[in-house]
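Asker: sharing a sequence plus its predicted fold:
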Amino acid sequence: MALLVQKFGGTSVGSIERIEAVAERVIKARQQGHQVVVVVSAMAGETNRLLGLARQVDEVPTPRELDMLLSTGEQVTIALLAMALNKRGYPAVSLTGDQVAIRTDDAFNNASILQVETETLEKWLGQDHIVVVAGFQGRDSGNNITTLGRGGSDTTAVAIASALDADECQIFTDVDGVYTTDPRWVDDAQRLSEIHFDDMAAMARHGAKVLQLQSVEYARQHKVPLRVLSSFDDGEGSLVCFQPMSPQQGAVGLAMKSQHCLVVVSEPIGQIEPRLQLLGLDAWCYAEQAHSTGIIIASDELARLRLVLASDIANHLPDVAVMTLVGEGVAQIRDQLETAMAEAEVMVYHSKSTSRCMSLLINGQDQQLAAKIIHKKFVVEPESLDNRLLLAVS
C-alpha cells in the first residue's frame, strides 16, 4: 500500500460533472489499497470571478482582505469533492489549509510555505478517510489566512507529500504527461515516460506550463517524486525523478515563451535588475549598450513595467517570443542553431546561453516555424539524440 498525494487543478474540477469524475478517479486509487490525500484548486474561473468582485469594491484591495476572499474558492471545491466521495461510500473529510496547519510567511498574495503540520492529516488517514485539502492557502504566524500565488496548489500538494513522506505526488492536468515541447505548437512533440528534475526545472523556468516552477523546485529540494497525469484519460503519465542523466550532451527539449515584448530603456542593466527583482517582475535583461538595457517581458506586464521605470522607453517591439533549448552543453550548438534560423529567414534579435540553456529572441509571428525547425533538428532527430533518453517537458 502506498501513500499518494493527488492534485487536481481548476479545469479538472471546473463543474459538478468533473468533480464527480475526480471522485471516481480518487476511488480507483483507494480501491487499489492506497491511502490518498487530495489537493484541489478552485473551480475554473472562480478566482477571476472573486478578483472581479474585489475590484468592484476597491481597485487596489488590501492584500490581507484579498487573501481572505480568494481562499474561499478552494473551500467550495473541497466540500463538494468530499460530498461526492462520501455519497459513494468512501469516507472523506475536507480541510482548509488553516485546518491542516499549513504554516506560511506573511507575504500576502504570494506567501511561501514554511511548515506543514501532519497531526491532523495523519489522524484522518489513520481512520481510513480520504483527506481533501484546499490548495493555494495557509496561515501565517499572526493567524491570518494567506495565499501562495500562481501555481500555489501544486506547491501545496508537493509540500504535503514531503511532510507525509508520501510515495508519490501526482499532478493531474488537462494533458497526459510531459512532452518534448508544447504539442499545441509542434505536432510531433513526444510524451516522455521519465524526466529528470534538473531538466524539468529549467524548462519550467523558460516557459513550460505543465508544472509551475515553484512546485518543481520545492519537490527537487525535498526529493518528492512527481508524476504528471491526465485528469480525463488513463495512462502512466510522466515521472519527474532523480534517475541518473545520460552522459551524452546535447539538447533535450524546447521551452517557449509567447506573447512577450521587447523594450529598450536608457539605464544600465545593473540599475534595472534589482528593481525588477524587488517587484517580482519576470524579465530577461541584457546590456545593449553601456547606458541602455534590453528587457524582454510578458506583454501583460508592460504597463506595470512603465510604472516602475523612471527612464523613458527608447524602443518597443510588441510581439516577440523566446525559444529555449535545454540540455547539458547546448551553448556549444549556438552557431548551428543560428544558422538554422537564418536559413529559415527567422530573425534572431538576441541570444543568451548558460551551461544548460540556449535562448533565442525572435519575432512572435515566427514562433511556430522556429519551434518546428528547432524541435526536429536539435531534439528528436536520431543523429542529434544519439539514442539518448529524452528528458524534457512541454
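Answerer: Happy to help now that I have it.

Asker: C-alpha only now, for contacts and for neighbours.
Answerer: Will do.

Asker: would you say Phe232 is within a helix?
Answerer: No: counting by DSSP: H, G, I helix; E, B strand; the rest coil, Phe232 falls outside a helix, being coil.

Asker: which residues touch the helix or strand containing Leu53?
Answerer: In this structure, Leu53 sits in helix 46-57 according to DSSP states H and E. Identification of contacts with helix 46-57 by CA atoms under 8 Å, 6 or more residues apart in numbering yields 61, 66, 69-70, 73.

Asker: any idea which of those residues is closest to Arg227?
Answerer: If you rank the contacts of helix 46-57 by distance to Arg227 using CA to CA, Gly73 comes first, at 25.3 Å.

Asker: in stretch 113-133, what counts as buried?
Answerer: Judged by neighbour count using 16 or more other CA atoms under 10 Å, the buried positions of stretch 113-133 are 113, 116, 121, 124-125, 129-133.

Asker: closest one to Ala204 out of those residues, please.
Answerer: Nearest to Ala204 among the buried residues of stretch 113-133, counting by CA to CA, is Ile113 at 19.8 Å.

Asker: quick one: contacts for the closest one?
Answerer: 102-105, 138, 148, 156, 159.

Asker: quick check, Ser238 in contact with Gln190.
Answerer: No: under the contact definition of CA atoms under 8 Å, Ser238 does not touch Gln190, with a separation of 11.2 Å.

Asker: take this one as well and set it beside the first:
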Amino acid sequence: MGLVVQKYGGTSVGSIDRIKAVADRVVRARDGGNRIVVVVSAMAGETNRLFKLASELSQSPNARETDVLVATGEQVSAALLAIRLQSMGHPTVSFLAFQMNLTTDSNHGRARIKSVQCDRVMRSLDDGKIVVVAGYQGVNPDGDITTLGRGASDLTAVALAAALKADACEIYTDVDGVYTADPNVCPKAKKLGRISYDEMLEMAGLGAKVLQTRSVELARRYNVPLVVRSSFSEVEGTWVGQEDQSMEDVLVSGVTLDQNQSKITVAGVEDRPGLAAKIFSPIADAGIVVDMIIQNASADGRTDMTFTIGREDL
C-alpha cells in the first residue's frame, strides 16, 4: 500500500461540483490501494476576495490579522471536501496547521516552514481514514496563524510528502503538465513528460506558474517525487525529479515569461563598498526575493542601483 499526497488548487475546488469531482478522484486513488493525504487551496477567487475586504477597511492592514483572515479560505475547502468524502461512506478527517504543528517563523504573509509534526496524520491514516489538510497556512512559535505566501499550498503538500516519506506528491491544477512555454501564449508549446528539479526551479523562478518556486526547492532537498496533472482529465502529467542521462541531451527545456515584476531604481547613491548590503539586507530580512540587479557605472562618486521584485512585494 502506497502513501500519496495529493494537492488540489483553487480552480480544482472552485465550486461544489468541482469539489464533488475532486472527492471522486480521491476515492479512486484510495480504491487503488493507496493511503491518501489531500492538501487543498482556497476556492478560486476566495483569497483575493478576503484581501480586498481587508484593504477596504485599512490602507495597510495589520499583517498578523490579515493572516488570520485569509487562512480561512483553505479551512473552508478542507471542511467541504471532508464532508463530501464522509457522505460517500469514506472515513475522513480534516486538519488545520495548528492541529499538525506545522510550525513556521513569524514572517506573516510569507512565513517559512520550520517543522511538521505528522503524528496525528499518521494515526488517522493507520485508522483507515483519508486525511484532508488546509494548505497555505502555518503557526508560529507564539501560536499565531501565519501564511506561507501566494500559491504556497504546493509548499504545504511537498512538506507533508517529505515528512511522511510519501511515494509521490501529485499536484493537481488546471493544466495537464509542464509545457515548453505557456500554451495560452504559444499554442505550439509541447508538454514535457519529465523535467529535472533544477530545470523546474529555473522555470518557476522565471515566471512559469505551474509550481511555486519554494515547493520545488523543498522537493529537491528531500527528493520528493512530484507529478503535475490536471484535475479535469485523466491525461498523464509531467514528472519532476532527479536529472537522468536522457535529460542531458536537451539543450533548452522551456521558455518562460513573467509579467508580474516591478522595477525599483535607487538613484544617486554613494559608490562605496558595503552599500549594496545596506540596501538589500533589510529586503532579504523581510523575505522579499530580488531577481535582477543592475548597477550603473559610477559618476562623481555616485551611482544608480536598479533591481526587480515581484509586483505583490512592491
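Answerer: Okay, I see it. None of the values given here were measured: they were computed from a predicted structure.

Asker: who touches Leu281 of structure 1 in this structure?
Answerer: Under the criterion of CA under 8 Å, 6+ apart, the contact list for Leu281 of structure 1 reads 301, 305.

Asker: so it is in which element?
Answerer: In this structure, Leu281 of structure 1 is located outside every helix and strand according to DSSP H and E.

Asker: so it versus Leu51 of structure 1, what's the distance?
Answerer: Separation of Leu281 of structure 1 from Leu51 of structure 1 (CA to CA, to the nearest Å): 20 Å.

Asker: quick one on the thing from earlier: neighbour count: Ser238 and Gln190 of structure 1, which is higher?
Answerer: Using other CA atoms under 10 Å, the more surrounded residue of Ser238 of structure 1 and Gln190 is Ser238, with 23 against 19.

Asker: and the strands in the stretch 1-150 of structure 1?
Answerer: Here the stretch 1-150 of structure 1 has its strands, by DSSP state E, counting those that start in this stretch, at 3-8, 35-40, 92-95, 102-104, 113-116, 130-134, 137-139, 145-147.

Asker: so Leu254 of structure 1, which state does it fall into?
Answerer: Looking at Leu254 of structure 1 with three-state DSSP, the answer is strand.

Asker: which strand or helix spans the residue nearest to it when sequence neighbours are not counted?
Answerer: Leaving aside its sequence neighbours, Leu254 of structure 1 sits nearest to Leu325 (CA to CA, 6 or more residues apart in numbering; 4.7 Å). When secondary structure is defined by DSSP H and E, Leu325 of structure 1 falls within strand 313-326.

Asker: try Leu218 of structure 2
Answerer: Following DSSP H and E, the helix or strand that holds Leu218 of structure 2 is helix 213-222.

Asker: report all helices and strands that that helix contacts.
Answerer: Here helix 213-222 of structure 2 is seen to pack against helix 153-164, helix 197-205 when contacts are counted using 3 or more CA pairs under 8 Å, 6 or more residues apart in numbering; DSSP states H and E.

Asker: so for Ile16 of structure 2, which of those sits nearest?
Answerer: Closest of these to Ile16 of structure 2 is helix 153-164, at 19.7 Å (criterion: CA to CA).

Asker: does Val22 of structure 1 really touch Thr173, like I thought?
Answerer: No: counting by CA under 8 Å, no contact exists between Val22 of structure 1 and Thr173, whose distance comes to 11.4 Å.

Asker: now for those two: what residues contact both?
Answerer: Shared between the contact lists of Val22 of structure 1 and Thr173 (criterion: CA under 8 Å, 6+ apart) are residues 8, 12, 231.

Asker: show the contacting residues for the first one.
Answerer: With contact taken as CA under 8 Å, 6+ apart, Phe8 of structure 1 is in contact with 22, 38-41, 171-173, 231.

Asker: tally of neighbours for Glu273 of structure 1?
Answerer: Counted with other CA under 10 Å, the neighbours of Glu273 of structure 1 add up to 17.

Asker: contact partners for it?
Answerer: Glu273 of structure 1 neighbours (CA under 8 Å, 6+ apart): Cys285.

Asker: ends of stretch 143-158 of structure 1, how far apart?
Answerer: Separation of the first and last residues of stretch 143-158 of structure 1 by CA to CA is 23 Å.

Asker: in it, which residues are buried?
Answerer: Residues of stretch 143-158 of structure 1 classed as buried: 144-149, 151-158 (neighbour count, 16+ other CA under 10 Å).

Asker: what is the neighbour count of the closest residue to Glu20 of structure 1 other than its chain neighbours?
Answerer: Excluding the flanking residues, the one nearest Glu20 of structure 1 by CA to CA, 6+ apart is Ala84, at 6.2 Å. Neighbours of Ala84 of structure 1 under the rule other CA under 10 Å: 21.
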